[in-house]
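> structure here, sequence nowhere to be found:
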């Protein structure tokens, strides 16, 4: 049974590093959570390393700049690893062809323009109109505030007919932006697969992003998996992915599933939590209402 914690400090001496999710754990898409910032900053002050691991479909530099604008201090983390980073490697390797149609908002343009050093000067990727594409790179809906996956069914039918593979740069299905729930690239990719087409994933819960997070951690600290704690609020992404990698998990109940565990987001009901986790066949070692 999952152990409900009062604070990260309850178990911080057991771990050298944390792989911490962003949206729902450290911020809500609009502003940071002060208690979460304080918890991560305190963990680092004791010598721990914090790797922010997110399904954001943009390279780490852009996510860092977004955190700066929100007011998340650099003292709260060491490294950022994104789904965009992992998916970029696949795209530049030609996973969905060299001529791609970008399905996503303009804020994700850095996925194409910020070329990783490892790929500089090598085969280029060209963004082309849908009719000329060999594959699709999906970073989300064009209008994430107003559109839903079904809006894309006609275009997806045409893409499936042509046999276009889709690279999904963000496996998240939904996130909460402030008080509004919005669809992510994962919801579009799920619809595309449901229609019988092929989608490729590189963020949580899939292995490539964890492999990259381990490599980035190794650059600053040498530790083994038994001393890494994964923190996240997504049961099908953060929890399932980390447990599949053999990592201990701290499940933040006050995120995406906040309405499932009683009236107090800070204090999940143990019985409701146990039943909910059991129904999903997940058993994170620890749970907490909000990261603090």
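On my side now, so go ahead. All values reported here derive from a predicted model rather than from experimental measurement.
> CA only for contacts and neighbour counts going forward, please
Fine.
> now do the helices in this structure.
Here the chain has its helices, by DSSP state H, at 34-45, 60-70, 83-92, 110-113, 153-162, 185-194, 207-218, 240-244, 270-279.
> in JSON lines: these, plus distance to residue 99 and mean neighbour count.
JSON lines is the format used below for these (distance: least, C-alpha to C-alpha, whole Å; neighbours: other C-alpha atoms under 10 Å):
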{"stretch": "helix 34-45", "distance to residue 99": "41", "mean neighbour count": "18"}
{"stretch": "helix 60-70", "distance to residue 99": "24", "mean neighbour count": "16"}
{"stretch": "helix 83-92", "distance to residue 99": "10", "mean neighbour count": "25"}
{"stretch": "helix 110-113", "distance to residue 99": "12", "mean neighbour count": "17"}
{"stretch": "helix 153-162", "distance to residue 99": "14", "mean neighbour count": "15"}
{"stretch": "helix 185-194", "distance to residue 99": "19", "mean neighbour count": "22"}
{"stretch": "helix 207-218", "distance to residue 99": "23", "mean neighbour count": "18"}
{"stretch": "helix 240-244", "distance to residue 99": "31", "mean neighbour count": "20"}
{"stretch": "helix 270-279", "distance to residue 99": "42", "mean neighbour count": "14"}
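> TSV please, covering these and showing distance to residue 8.
Shown next, in TSV, are the helices of the chain (distance: least, C-alpha to C-alpha, whole Å):
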stretch	distance to residue 8
helix 34-45	7
helix 60-70	21
helix 83-92	25
helix 110-113	33
helix 153-162	43
helix 185-194	29
helix 207-218	20
helix 240-244	17
helix 270-279	18
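> use this one as the comparison:
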């Protein structure tokens, strides 16, 4: 039975570390949530460790710079694990070949920057689709455009037998009041068409392995003392449960409309019924992280 709480402090003393989603939990893609920042600062002041675990396709240092601009200060977290870093590790090990076709926005070019975790990374080159041995998708070039626009290229890629590395399994995110498509939507389309997509962010195991590695660099903490926090039922919640980790579901994020007209006060019965339909049972739920 999922416990509905009002503040993180109601359960935080049961855990020594938090794996915290960013978009929808700590910020809305434009600005930080002050109460969420204060909750992380309070938790860390009490000795807890905070690892930000995000499906962002960016390297962790780029994410750190981005969230600082949003208003998430350095004293609200200890480490960052990104889907991008997890995917980059696989890319530089050669899972989609040496010559790749990149789908993404211009600012995501830092996906191809050197990676410190590898001594001898593969020399990966970005090439046109016709010359590619594989595909790297960090996101759609236009996050507002229907993913179906990639169907012709994906048909060609599937016929060539190219694998698609998905750097962000999220289907959509809300940037302020605007809903945008993510790399996961393109990977889902490619898979639906018969292509092979490789995932490295939540809910898939590689990003949790990376998060544990980041945590181990600062503290040795058992899994039963880690709480995951996120608003994505098919990413944050499903991934945590799959890893055997406790999870706090943020109801005021992507699924806020499911729980009544007031996002601050989700209807307990609607929440119970919706979670039953999802066939998932998070440890606890809270409207917004605070």
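Perfect, I can see it now. The model shown is predicted, which means the values in this text are computed figures rather than measured ones.
> now the TM-score, please.
TM-score of the superposed chains, computed with TM-score structural alignment, normalised by the length of the second structure, equals 0.99; 290 aligned residues with a C-alpha RMSD of 0.8 Å.
> so what corresponds to residue 286 of the second structure in the first structure?
Using TM-score structural alignment, the partner of residue 286 of the second structure in the first structure is residue 288.
> returning to what we had before: between the helices of the first structure, which one is nearest to residue 6 of the first structure?
Proximity to residue 6 of the first structure (C-alpha to C-alpha) singles out helix 34-45 among the helices of the first structure, at 11.6 Å.
> what's the average distance of the closest one to the second structure?
Helix 34-45 of the first structure differs from its equivalent in the second structure by a mean of 0.5 Å after superposition (mean C-alpha distance after the TM-score superposition for the first structure).
> packing partners for that helix?
strand 49-54 (3 or more C-alpha pairs under 8 Å, 6 or more residues apart in numbering; DSSP states H and E).
> now the strand it packs on and helix 83-92, what's the angle there?
With axes from the mean of the first three to the mean of the last three C-alpha atoms, to 10 degrees applied, the angle from strand 49-54 of the first structure to helix 83-92 works out at 60 degrees.
> what's next to strand 49-54 of the first structure, contact-wise?
16-23, 40, 43-44, 76-83, 203-204, 209, 213, 217, 221 (C-alpha atoms under 8 Å, 6 or more residues apart in numbering).
> give me the buried subset of the residues you listed.
16-23, 40, 43-44, 76-77, 79-83, 203-204, 209, 213, 217 (16 or more other C-alpha atoms under 10 Å).
> re the thing from before, for residue 28 of the first structure, which of the helices of the first structure is the nearest?
For the helices of the first structure, proximity to residue 28 of the first structure was assessed by C-alpha to C-alpha; helix 60-70 is nearest, at 10.2 Å.
> now find how far off-centre that closest one is within its chain.
Offset of helix 60-70 of the first structure from its chain centre (C-alpha atoms, centre = their mean, to the nearest Å): 15 Å.
> from residue 186 of the second structure, how far out is the equivalent of residue 168 of the first structure over in the second structure?
Using TM-score structural alignment as the criterion, residue 168 of the first structure maps onto residue 166 of the second structure. Per C-alpha to C-alpha, to the nearest Å, residue 166 of the second structure is found 8 Å from residue 186 of the second structure.
> who touches the residue nearest the centre of the second structure in this structure?
To find the centre residue of the second structure, average its C-alpha atoms and take the closest one (C-alpha atoms, centre = their mean): that gives residue 55, at 2.2 Å. Residues near residue 55 of the second structure by C-alpha under 8 Å, 6+ apart: 82, 83, 84, 167, 168, 169, 170, 201, 202.
> from residue 119 of the second structure, how far out is the third one?
Same thing as residue 84 of the second structure. Taking C-alpha to C-alpha, one finds residue 84 of the second structure at 18 Å from residue 119 of the second structure.
> with the fourth one instead?
Distance of residue 167 of the second structure to residue 119 of the second structure, given as C-alpha to C-alpha: 22 Å.
> the two: which has the busier surroundings?
Taking other C-alpha atoms under 10 Å, residue 167 of the second structure and residue 119 do not tie; residue 167 has more neighbours (31 against 7).
> got the buried residues for stretch 97-115 of the second structure?
97, 98, 99, 100, 101, 102, 103, 104, 108, 111, 112.
> end-to-end on that stretch?
Using C-alpha to C-alpha, the two ends of stretch 97-115 of the second structure sit 17 Å apart.
> and it, how far out from the chain's middle?
18 Å.
> just to revisit the earlier point, which one of the helices of the first structure lies closest to residue 129 of the first structure?
That would be helix 153-162 among the helices of the first structure, by C-alpha to C-alpha, at 12.2 Å.
> need the residues that contact the closest one.
Contacts of helix 153-162 of the first structure (C-alpha under 8 Å, 6+ apart): 191, 192, 195, 196, 197.
> can you rerun that using 7 Å?
Outside helix 153-162 of the first structure, the residues that touch it by C-alpha atoms under 7 Å, 6 or more residues apart in numbering are 192, 197.
> can you give me the angle that helix makes with helix 185-194?
Put simply, helix 153-162 of the first structure runs at 50 degrees to helix 185-194, going by the same axes, to 10 degrees.
> post-alignment, helix 153-162 of the first structure versus the second structure, mean distance?
Averaged out, helix 153-162 of the first structure is 0.9 Å away (mean C-alpha distance after the TM-score superposition for the first structure).
> distance of residue 199 of the first structure from residue 139 of the first structure?
Distance, residue 199 of the first structure to residue 139 of the first structure, using C-alpha to C-alpha: 12 Å.
> shared neighbours, those two?
Counting by C-alpha under 7 Å, 6+ apart, the residues touching both residue 199 of the first structure and residue 139 are residue 168.
> higher neighbour count, those two?
residue 139 (31 against 21).
> touching, the more buried one and residue 101? I think so.
No - using C-alpha atoms under 7 Å, residue 139 of the first structure is not in contact with residue 101, being 10.9 Å away.
> so how many other residues sit close to the match of residue 286 of the second structure?
24.
> pull the number of nearby residues for the residue nearest to residue 161 of the second structure when sequence neighbours are not counted.
Here the nearest residue to residue 161 of the second structure in space, its sequence neighbours aside, is residue 195; by C-alpha to C-alpha, 6 or more residues apart in numbering that works out to 7.3 Å. A count of nearby residues for residue 195 of the second structure, using other C-alpha under 10 Å, gives 20.
> which one in the first structure is aligned with residue 195 of the second structure?
Under the alignment (TM-score structural alignment), residue 195 of the second structure pairs with residue 197 in the first structure.
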